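Engineer: Sharing a model prediction with you, sequence too.
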Amino acid sequence: MSVATRKQKSADDGHAHFDRELDDLPPDLRWRGWMGRIEAVLFASAKPVSRDDLARVVGQGASVEMLIDDIQAELTGRPYELTQVAGGWMLQTKTQFADAIEAAADLGEHSLAFTEMEMGVLCAVAYHQSIDRAGLADIFGKEVSRDLLARLRYKDLIASGPRSPRPSAPHTFVTTETFLATFDLQSLRDLPELELPKP
C-alpha cells in the first residue's frame, strides 16, 4: 500500500467515526444534537459558514434551514444572533451592544475602526470594483496612499482583483467576504443605492 493510499485510508477512517445521523438517539434529542453541532461550528468560525458545510455535520434527512430557525428562536433575548451574510451563516453580536463591547475591551489589531479616508476608499472600491489606484485618484482628486490600501488589505476588507486594462496593467482592488460580513451584507447587491448629486 502506497503512502498516499495509507493517508487516504487514515482520513477515511477518521470520518467513519463521525456519526452524522445520530440514529441511536430519540428524535427530539437527535434534533437537539444537530442544533448543537451547527451552533458549535458557527461559534468556532470567524467567517460565514455555507449551508453545504453545515449540512456535513447533520443527518441527510435534516433540514439545515429548520435547524437554523430553531437556533435563531433560542437566541431571542441573547446579546448575539445568527445572521445570514456573504452567502453563509455566522454568529454576531447585536448592534445595540457595540458600545458595551467597545467600552469593555481594547480590540487592538482586530479593531475595525476606520478613518474618514479609509471608509471613503472602502466605499469607492465597493461601488466601483474592480478599480485601480488611478481610478481611486480620479474619484478623490488625489493619490490614495499604498499604506492606506495596505491597512484595508490587512483587515481583509479588500483584495487584488483582475489586472486593469490601463497601460502597464496595474492591479485592481475588490471587496472580500469579510467586507460583506463586517457590514452585514448578503452580497454586493445589498449595498445602499448611491444618491448622486443633481446637476
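Structural biologist: All right, it came through fine.

Engineer: make it CA atoms for all contacts and neighbour counts henceforth
Structural biologist: Fine.

Engineer: Now that F173 has come up, it's in contact with H128, right?
Structural biologist: No. Applying C-alpha atoms under 8 Å, one finds F173 not in contact with H128, separated by 9.3 Å.

Engineer: Is P192 part of a helix or strand, or is it coil?
Structural biologist: coil (DSSP: H, G, I helix; E, B strand; the rest coil).

Engineer: And the one 5 residues further on, by the same measure?
Structural biologist: Local secondary structure at P197 is given as coil here, using three-state DSSP.

Engineer: Check the gap between it and S160 for me.
Structural biologist: Separation of P197 from S160 (C-alpha to C-alpha, to the nearest Å): 30 Å.

Engineer: Which one's more surrounded, the two?
Structural biologist: Each of P197 and S160 has its neighbours counted (other C-alpha atoms under 10 Å); S160 has more, 15 against 5.

Engineer: Point me to the helix or strand that includes K7.
Structural biologist: helix 3-16 (DSSP states H and E).

Engineer: ok, residues contacting the helix or strand following that helix?
Structural biologist: Next along the chain after helix 3-16, taking DSSP H and E as the criterion, comes helix 27-44. Applying C-alpha atoms under 8 Å, 6 or more residues apart in numbering, the external contacts of helix 27-44 come out as 22-23, 48-49, 54, 57-59, 67-68, 70-71, 89-91.

Engineer: Counting neighbours, which of those residues comes out on top?
Structural biologist: Greatest neighbour count in those, by other C-alpha under 10 Å, goes to V58: 24 neighbours.

Engineer: hang on, isn't A124 packed against L136?
Structural biologist: Yes. Counting by C-alpha under 8 Å, A124 does reach L136; the two are 7.2 Å apart.

Engineer: what about versus this one:
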Amino acid sequence: MNAEAARSAGTVPEDLEPETHAASRSAREPALRLLEAMLFAAGEPLDEATIAARLPEGSDVRALLAELSADYAPRGVNLVRVAGKWMLRTAPDLGFLLARDKPEPRRLSRAALETLAIIAYHQPVTRAEIEEIRGVSTNKGTLDVLLAAGWVRMRGRRRSPGRPVTYGTSETFLVHFGLDAIGDLPGLDELRGTGLIDARVSAGITVPLPSDDPALKDDEDPLEPEFDLSFSPEPDQGDDDER
C-alpha cells in the first residue's frame, strides 16, 4: 500500500507523515530558534506570557515549548518548568560533574531547615506559630538568613494582638528546589518513603496541604510601605537548636 492509499484508508495520519512533519517543523523553525535564544540569554525563568510577547504573532507557545523540551531531553542541558515558568538547567545526572566548579554553599543550620519546612507547609505563618510547631524559640537571625537567601518573604501582618508579621515562601524557593508549584512538595507517604518520617508514626499525624497563594488571607493586612527590611547578624550554628 503506497502513502496515498494509506491516507485514503485512514491508516497513516497526515501529521505523522515524514514530509508533513518536516514541513511543519520547518515553518516553526524561526520561532523555535528565537525561543531557544531567549531561554539561553535569560537571567531568570520566563513565563509563557513574556515568551509569547517576543515570539512572532500567532506562535503556539505551548507547542513550541513542548517541542524544544523534547529536543533537549537527552542533552546535557534540559528545558524545565519551575515556579510556573521555563528555564534551561543542567541535566540532573550531570550535576555532580560540575559540583567541583561551584563554590561550596554555606549549609543551613538545623533550626533554619526546620523553620523553612514549617513556613513552606504552613504558610502564611507567624514567628510565634513557628515556635509553637517547633517546640523551641526561634532566633530572629534564623528568619533573617532565610529572608537574605530569598527563599522566604514577608507577606503581611496578622490581624491579632501585636499584629505579627506573616511569612511565606518565594518564587526563588521554587526555582532553587526545582518545583513547578508549592503543591509539588512531598506529602506524608512520600516523606515516609524517604525515611524522613518514621513509618510507625501515628495515623493521626498529617502533613498540611501547602499553598503559596500571593493574595492575603482574610486575617492578614498588607505590610506598611516603610516597613524595615534590614537583616540582623546571622546566628551562630547552635543559637536555637537546643531542645
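Structural biologist: Now that the structure is in, tell me what you want to look at. Please read all numbers here as calculations on a predicted model, not as lab measurements.

Engineer: Which position in the first structure pairs with A73 of the second structure?
Structural biologist: Aligned by TM-score structural alignment, A73 of the second structure pairs with T76 of the first structure.

Engineer: Where in the second structure does stretch 32-41 of the first structure align, residue-wise?
Structural biologist: Aligned using TM-score structural alignment, stretch 32-41 of the first structure spans residues 29-38 in the second structure.

Engineer: in the matching stretch, what's buried?
Structural biologist: Using 16 or more other C-alpha atoms under 10 Å as the burial criterion, the residues of stretch 29-38 of the second structure that qualify are A31, L32, L35, E36, M38.

Engineer: so can I have TSV of these showing distance to G162 of the second structure?
Structural biologist: Putting those into TSV (distance: C-alpha to C-alpha, whole Å) gives the following:
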residue	distance to G162 of the second structure
A31	54
L32	54
L35	50
E36	50
M38	47
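
Engineer: quick check, nearest of these to D60 of the second structure?
Structural biologist: Distance to D60 of the second structure, by C-alpha to C-alpha, is smallest for A31 among these, at 9.3 Å.

Engineer: Nearest to the middle of the second structure, which residue? Look it up for me.
Structural biologist: For the second structure, the residue nearest the mean C-alpha position is L174 (2.2 Å; C-alpha atoms, centre = their mean).

Engineer: What are the neighbouring residues in contact with the equivalent of it over in the first structure?
Structural biologist: Alignment note: L174 of the second structure maps to L180 in the first structure; criterion TM-score structural alignment. Shown in contact with L180 of the first structure (C-alpha under 8 Å, 6+ apart): V85, A86, Q186, S187, L188.

Engineer: Roughly how far does L180 of the first structure sit from I101 of the first structure?
Structural biologist: Taking C-alpha to C-alpha, one finds L180 of the first structure at 21 Å from I101 of the first structure.

Engineer: Same check on G141 of the first structure?
Structural biologist: Counting by C-alpha to C-alpha - G141 of the first structure and I101 of the first structure are separated by 37 Å.

Engineer: just S50 of the first structure next, same as before
Structural biologist: The gap separating S50 of the first structure from I101 of the first structure is 27 Å, by C-alpha to C-alpha.

Engineer: Now do the strands for the second structure: every range, in order, please.
Structural biologist: Ranges of strands within the second structure are 77-82, 85-90, 125-126, 152-158, 165-169, 220-222, based on DSSP state E.

Engineer: among these, which is nearest R107 of the second structure?
Structural biologist: Closest to R107 of the second structure of the strands of the second structure is strand 152-158 (C-alpha to C-alpha; 16.3 Å).

Engineer: residues in the first structure aligned with the closest one?
Structural biologist: Going by TM-score structural alignment, strand 152-158 of the second structure sits over residues 158-164 in the first structure.

Engineer: quick one: the matching stretch to chain centroid distance?
Structural biologist: 19 Å (C-alpha atoms, centre = their mean, to the nearest Å).

Engineer: List the buried residues for stretch 170-185 of the second structure?
Structural biologist: Across stretch 170-185 of the second structure, burial judged by 16+ other C-alpha under 10 Å covers S170, E171, T172, F173, L174, V175, L179, D180, A181, I182, L185.

Engineer: measure L107 of the first structure to I101 of the first structure for me?
Structural biologist: Spatial separation of L107 of the first structure from I101 of the first structure under the definition C-alpha to C-alpha is 9 Å.

Engineer: If you count surrounding residues, which of S50 and I101 of the first structure has more?
Structural biologist: S50 (16 against 13).

Engineer: What does the more buried one correspond to in the second structure?
Structural biologist: Match for S50 of the first structure (TM-score structural alignment): D47.

Engineer: Contact partners for the residue nearest to its match when sequence neighbours are not counted?
Structural biologist: Counting by C-alpha to C-alpha, 6 or more residues apart in numbering, D47 of the second structure lies nearest to K85, which is 4.4 Å off, once chain neighbours are set aside. K85 of the second structure makes contacts with P45, L46, D47, E48, D180, as judged by C-alpha under 8 Å, 6+ apart.

Engineer: The residues you listed: which two are farthest apart?
Structural biologist: It's E48 and D180 that sit farthest apart of the contacts of K85 of the second structure, by C-alpha to C-alpha, at 13.5 Å.

Engineer: Quick check, V80 of the second structure in contact with T90.
Structural biologist: No. Using C-alpha under 8 Å, V80 of the second structure makes no contact with T90, being 9.7 Å away.

Engineer: Looking at these two, which one has more neighbours?
Structural biologist: V80 (21 against 14).

Engineer: picking that back up, map the residue nearest to D47 of the second structure onto the first structure.
Structural biologist: With TM-score structural alignment as the criterion, K85 of the second structure matches G88.

Engineer: Please apply the same query to L113 of the second structure.
Structural biologist: Match for L113 of the second structure (TM-score structural alignment): M119.

Engineer: Tell me, how many residues neighbour that match?
Structural biologist: Neighbourhood size, M119 of the first structure [other C-alpha under 10 Å]: 13.
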